[in-house]
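[1] this is a predicted model, with the sequence first.
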Amino acid sequence: MPKVPQNRELDRLRSTDPEWYSLEPGEPLWRVYFRSGAHPSRWNQFRTFGPTDARFDHQLEDRTDGHRAVMYLAQSPVTCLAEAFQKTRTIHRADRKPALVGFAVTSSLKLLDLTGAFPARIGASMGLMTGARSVARNWARALYAAHPEGQGFRYPSSMHANAVAIVLYDRADQARVLPRSPGFHKALDDPSMITVLKNAAREIGYLLR
């Protein structure tokens, strides 16, 4: 299990050459968002409240920085569904009115790449993706502070065979790289989605309701 970084280790993070991934326009991105419930959202809305129990929330525990925001994405619909419904391992088509949206950014984004050796080189490990989420959130805060040019992370999904997942931070939101409208946008309870959802649930071993 990677240890929680302390303030004195920020120098090590800054001095270790980062591994960057350039997310380019045209690369498909997928997101499940919820239009109802305690925190209804829009398809292009970053989440400003937190930290929640999500793995790479970088919001401060004392909530002293209200400008921090996150958006979790994936590079395939199945990975996106696996991540969004991992708590219950059940894809709920109607509860909280979930929708699947697909789009591409309009300009390139600079993401720290956690899919290779970089976690080990900074004293962590791939346990960042599978271990305690509180530890991963501390690393997220430290990496956010150490690399002010970074706009998010690219990381392997622990819920879908290490397929690519992405978290974008407020710096990406400030760059205004989201399109005016998505290329794909459907509610999960849309009848045309049933085959897609059945196939996804079968692939990842989730229930579908």
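    Done, it's in.

[2] make it CA atoms for all contacts and neighbour counts henceforth
    Will do.

[3] show the end-to-end separation of stretch 22-38, please.
    34 Å (Cα to Cα, to the nearest Å).

[4] so which bits of it are buried?
    Using 16 or more other Cα atoms under 10 Å as the burial criterion, the residues of stretch 22-38 that qualify are 23, 28, 29, 30, 31, 32, 33, 34, 35.

[5] with stretch 137-148 instead?
    137, 138, 139, 140, 141, 142, 143, 144, 146.

[6] show me how far that stretch is from its chain's centre.
    For stretch 137-148, the separation from the chain centroid amounts to 15 Å (computed by Cα atoms, centre = their mean, to the nearest Å).

[7] tell me the helices in the chain, going along the chain?
    Secondary structure of the chain (DSSP state H): helices located at 10-15, 77-84, 118-121, 133-146, 170-174, 194-204.

[8] wait, which of these is closest to residue 46?
    Nearest of the helices of the chain to residue 46, taken as Cα to Cα: helix 170-174 at 7.2 Å.

[9] can you pull the contacts of the closest residue to residue 66 other than its chain neighbours?
    Counting by Cα to Cα, 6 or more residues apart in numbering, the nearest residue to residue 66 once its immediate chain neighbours are dropped is residue 48, at 7.1 Å. Going by Cα atoms under 8 Å, 6 or more residues apart in numbering, residue 48 touches 66, 67, 68, 69, 70.

[10] now for the fourth one, how many residues are close by?
    Meaning residue 69. Residues near residue 69, counting by other Cα atoms under 10 Å, number 22.

[11] and the gap between it and residue 77?
    Distance of residue 69 to residue 77, given as Cα to Cα: 22 Å.

[12] how near is the residue nearest to residue 54 when sequence neighbours are not counted to residue 25?
    Nearest residue to residue 54 in three dimensions, chain neighbours excluded: residue 133, at 7.0 Å (Cα to Cα, 6+ apart). Distance, residue 133 to residue 25, using Cα to Cα: 30 Å.

[13] dropping in the other structure now:
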Amino acid sequence: MLRRTEDVIAVPAGTRLARVFTSGGNHPQQWNSFRYAGPLPHARFDPHLPNSQGGPTITREHGVLYFSLSVQTCIAEVFQATSTVDRRTRSPHLVLFRPRRTLRLLDLTGLWPTRAGASQAISSGPKSRTQAWARAIRASYPELDGLWYRSAMDSGKPSVCLWDPPADTALPDTPDVLLPLSHPGLDVPLGRVCQELSYTLLD
């Protein structure tokens, strides 16, 4: 079913990826820490097997991180619930980094979903369905670093879901940029992004 020359995207080392994450609150994160608890209700491609009540489990076999190729896509995805960019609550941060090796990602924007019996709704359908697909893909192709898919919030622009193992070996020791969203240097770019998305930017 998988045509590796057609269905697997090779994202070169040096490609800049972006992520917005929260470093405060009840579940503080680090820029490069994979999440091994899941599936979470909002997380489209969490590959974790839920417990008997449908809730999250914790396993080192399945780590997940979500990235985009642009800051705008990150903002659109992370703050979609309220369309309000709160720069202080839970201390949100922006990270930009470049993987240190080529990432091999299943391309969900091409014909693979059709051949597999899914559809392009795999990038925008109900989370329970897309998470089931993530589990099936992960079980069938454990050597892949993750998925290349369309953002449901930013005009279908590319987003990336990384799975560990094996993607942890692709992350660099230090990022290119790591700033709190409250940093004054982000005032103008965040303002432009929020204007484009019709989101509200809080000080």
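    On my side now, so go ahead. For clarity, every value in this text was computed on a predicted model and none was experimentally measured.

[14] what's the TM-score for these two chains?
    Once superposed, chain against chain, the TM-score is 0.91 (TM-score structural alignment, normalised by the length of structure 2); 194 aligned residues with a Cα RMSD of 1.3 Å.

[15] related to what we said a few turns ago, from the buried residues of stretch 137-148 of structure 1, which is closest to residue 41 of structure 1?
    residue 137 (22.2 Å).

[16] what residue of structure 2 takes the place of the closest one?
    Here residue 137 of structure 1 is matched to residue 131 in structure 2, going by TM-score structural alignment.

[17] skipping adjacent residues, who's closest to that match in space?
    Nearest non-adjacent residue to residue 131 of structure 2, counting by Cα to Cα, 6+ apart: residue 45, 4.9 Å away.

[18] structure 1: which residue goes with that neighbour?
    Per TM-score structural alignment, residue 45 of structure 2 is aligned with residue 56.

[19] can you verify my assumption that its match contacts residue 140?
    Yes - Residue 56 of structure 1 lies in contact with residue 140 (Cα atoms under 8 Å); the separation is 5.6 Å.

[20] first-to-last residue distance for stretch 66-76 of structure 2?
    One end of stretch 66-76 of structure 2 sits 13 Å from the other (Cα to Cα).

[21] swap in stretch 169-185 of structure 1?
    Using Cα to Cα, the two ends of stretch 169-185 of structure 1 sit 22 Å apart.

[22] can you give me how far it is from the chain middle?
    Taking mean C-alpha positions (Cα atoms, centre = their mean), stretch 169-185 of structure 1 and its chain are 14 Å apart.

[23] buried sites along it?
    By neighbour count with 16+ other Cα under 10 Å, stretch 169-185 of structure 1 contains the buried residues 169, 170, 171, 172, 173, 178, 182, 185.

[24] distance-wise, check the first one relative to residue 129 of structure 1.
    When Cα to Cα is applied, the distance between residue 169 of structure 1 and residue 129 of structure 1 equals 17 Å.

[25] return the residues in contact with residue 64 of structure 2.
    Going by Cα under 8 Å, 6+ apart, the list of residues near residue 64 of structure 2 reads 34, 35, 36, 46, 47, 161, 162, 163, 164.

[26] leaving out chain neighbours, which residue sits closest to the last one?
    What that stands for is residue 164 of structure 2. Closest to residue 164 of structure 2 by Cα to Cα, 6+ apart is residue 63, at 4.6 Å.

[27] give the equivalent position in structure 1 for that neighbour.
    Checking TM-score structural alignment: residue 63 of structure 2 goes with residue 69.

[28] before we move on, what about residue 85 of structure 2?
    With TM-score structural alignment as the criterion, residue 85 of structure 2 lines up with residue 91 in structure 1.

[29] isn't that match right next to residue 202, touching?
    No - using Cα under 8 Å, residue 91 of structure 1 is not in contact with residue 202, being 10.9 Å away.

[30] more neighbours: which of these two?
    residue 91 (22 against 11).

[31] quick one: that one and residue 208 of structure 1, what's the gap?
    Counting by Cα to Cα, the gap from residue 91 of structure 1 to residue 208 of structure 1 is 5 Å.

[32] mind listing the shared neighbours of the two?
    With Cα under 8 Å, 6+ apart as the test, residue 91 of structure 1 and residue 208 both reach 197, 201.

[33] just give the nearest non-adjacent residue to residue 49 of structure 1, would you?
    Distances taken as Cα to Cα, 6+ apart place residue 69 nearest to residue 49 of structure 1, at 7.3 Å, with adjacent residues excluded.

[34] how about residue 187 of structure 1?
    residue 99 (4.0 Å).

[35] residue 144 of structure 2 -> structure 1?
    That one, residue 144 of structure 2, aligns with residue 150 by TM-score structural alignment.

[36] what's near enough to touch that match?
    110, 111, 112, 144, 171.
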